[in-house]
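Participant: Sequence below, structure please.
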Amino acid sequence: MDTIAQTAATIAPATFVLIAINVIVFIIETVSGGSTNIDVARRFGAMTVWDLEHGQWWRMITSMFVHFGITHLACNMLSLFNLGVLVERIFGSGLLGGSLFMLVVYFVSGLCGNLLTWRVQKSRGEYYVVSAGASGAICGLLGVYVAMLFVPGLNQFLDFKAVLLNVALCIAPGLTNKEINMWAHLGGLIGGVVVTLAYFAVLFAR
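Facilitator: Sure thing, here's the model as predicted:
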């Protein structure tokens, strides 16, 4: 395990640190009353429209590190590991370096997902629906691959059908399961695409 951890930290330090933060927050949630306890989730930074409307905008960030139950955490961390490591390796020698690029995508996408969630929930009058999780930010990492499909010279290295399948898996569950925040996924995906396309626009303009 030590070797695996050291390898991950070396190859993809940003991914490793983000996973560590999420796991640590989850453990503290668990010992503080349970990760599925709504009051505990809000205490640790989960967001509602009511909270945001009362000036607690910092929850747009903290909610990315709060999870409901071990399954929620495990699924998100597995996806984060799989997508994050590759993004850091692919962009390792780019303008920003792989780790910084990955962090920019992660946080911008997470914010986009939470902003879209806020607007949709507010329009529906869902002021007290609690939202949390890293899935919006993680869908943003998937958005990196979607953006790469539009870049000549890079799209040949991607499996178009596989990327579309993963996009469908990102969005589709929220259409049938109301406990899944589809808007966070969609907003995060769009955020990742926009950040990556902007990155390539600057790169090719040099």
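
Participant: From now on I want contacts and neighbour counts done on CA atoms only, so please keep to that.
Facilitator: Will do.

Participant: tell me the contacts of T15?
Facilitator: A8, A9, L80, F81, G84, V85, S99, M102 (Cα atoms under 8 Å, 6 or more residues apart in numbering).

Participant: Now do the buried residues in the biggest helix by length in the chain.
Facilitator: For the chain, the helix reaching the highest residue count under DSSP state H is reported as helix 98-124. Using 16 or more other Cα atoms under 10 Å as the test for burial, helix 98-124 gives 98-118, 121-122.

Participant: Here is the second sequence; please produce its structure so I can put it next to the first one:
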Amino acid sequence: MGSHCIDCAKAARPDVKTRAKYWNAGQPALVTRVIIAINLAVFSFVTISDPSSLSGGGSLTKAQFDLGLNSFFLRDGRNEWYRLITSGFLHFGIIHVAFNMFMLFQLGNLLERPLGRLRFSMLYGACLLGGSFGVIVADANAIAGGASGAVFGLMAAAAVSLQRQGVNVFSTGLGTTLLLNIFITFAIPGISKGGHIGGAVAGAICGFIMLAPRWKSVPKWAAYATPAAVAFVSVVGSYLMAARGG
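Facilitator: Below you'll find the predicted structure:
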């Protein structure tokens, strides 16, 4: 039978903040899974309403028309601003949704744990709205949809974070993935260039602050204010661009 020094045990025990950090690191990426579930639920709804949407080809279905983003729906008295968000959960075909959900799963598992659920949610929302702003700026005449703007934002945020920590993004494979996706964006017709670039810019701005290295002096509140500001600017910018006719 041994004995323990109570004071020694208390001294060796991590403080509350450290324990909370370790607890959070061991949790599943819940927000990521919820976002994926919402995307799949919307895709299932669209598919059930019109099975032809499963292939991603042909004309738009009514559900896709009702949820997709186009500057026309934001002006001329329609004011359907919900499309800035709903379009980010709409997909055109099984390949489209499968690729985006795979990337979201990978990036969400990478980013949600270090950020925490609230800040990751804010990052994702800012990237989604940044992508929608990009659609209004560059692809205003098309019905756009998909999580790829937000996914591009997560990729950009992760890449900026690694660079700030002195890690070569190409040594991790993330840089190659990002460049490949940029190439595909401009090489294949029918892909929203504005949505992808808008999301990437939003993610890079947020990642620069939210995922700053520990040795960089960044106020804690900035990790919340930055995505909120990016989201606000994206919504206001979308309004102004739509008001002038896209």
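
Participant: hang on, the earlier thing: so which other helices or strands are in contact with the longest helix of the first structure?
Facilitator: helix 13-31, helix 49-53, helix 59-62, helix 69-90, helix 135-148, helix 182-205 (3 or more Cα pairs under 8 Å, 6 or more residues apart in numbering; DSSP states H and E).

Participant: residue in the first structure matching Y82 of the second structure?
Facilitator: Aligned counterpart of Y82 of the second structure in the first structure: W58 (TM-score structural alignment).

Participant: same deal with S192 of the second structure?
Facilitator: Checking TM-score structural alignment: S192 of the second structure goes with N181.

Participant: any idea how far M77 of the first structure is from its match?
Facilitator: N181 of the first structure sits 17 Å away from M77 of the first structure, going by Cα to Cα, to the nearest Å.

Participant: Next, the contact list for the residue most central in space within the second structure, please.
Facilitator: Among the residues of the second structure, the one closest to the centroid is A150, at 2.9 Å (Cα atoms, centre = their mean). When contacts are counted by Cα under 8 Å, 6+ apart, A150 of the second structure touches 88, 124-131, 196, 199-200, 203.

Participant: State the distance from the counterpart of it in the first structure to V129 of the first structure.
Facilitator: Using TM-score structural alignment, the equivalent of A150 of the second structure in the first structure is A137. From A137 of the first structure across to V129 of the first structure, the span is 19 Å (Cα to Cα).

Participant: One more: F81 of the first structure?
Facilitator: Distance from F81 of the first structure to V129 of the first structure, by Cα to Cα: 28 Å.

Participant: same deal with M77 of the first structure?
Facilitator: 23 Å.

Participant: of the two, who's got more company?
Facilitator: M77 (23 against 13; other Cα atoms under 10 Å).

Participant: So what does the more buried one match up with in the second structure?
Facilitator: M77 of the first structure maps onto M101 in the second structure, by TM-score structural alignment.

Participant: ok, now which ones touch that match?
Facilitator: I36.

Participant: before we move on, what about the one 4 residues further on?
Facilitator: In this structure, F105 of the second structure makes contact with T32, R33, I36, judged by Cα under 8 Å, 6+ apart.
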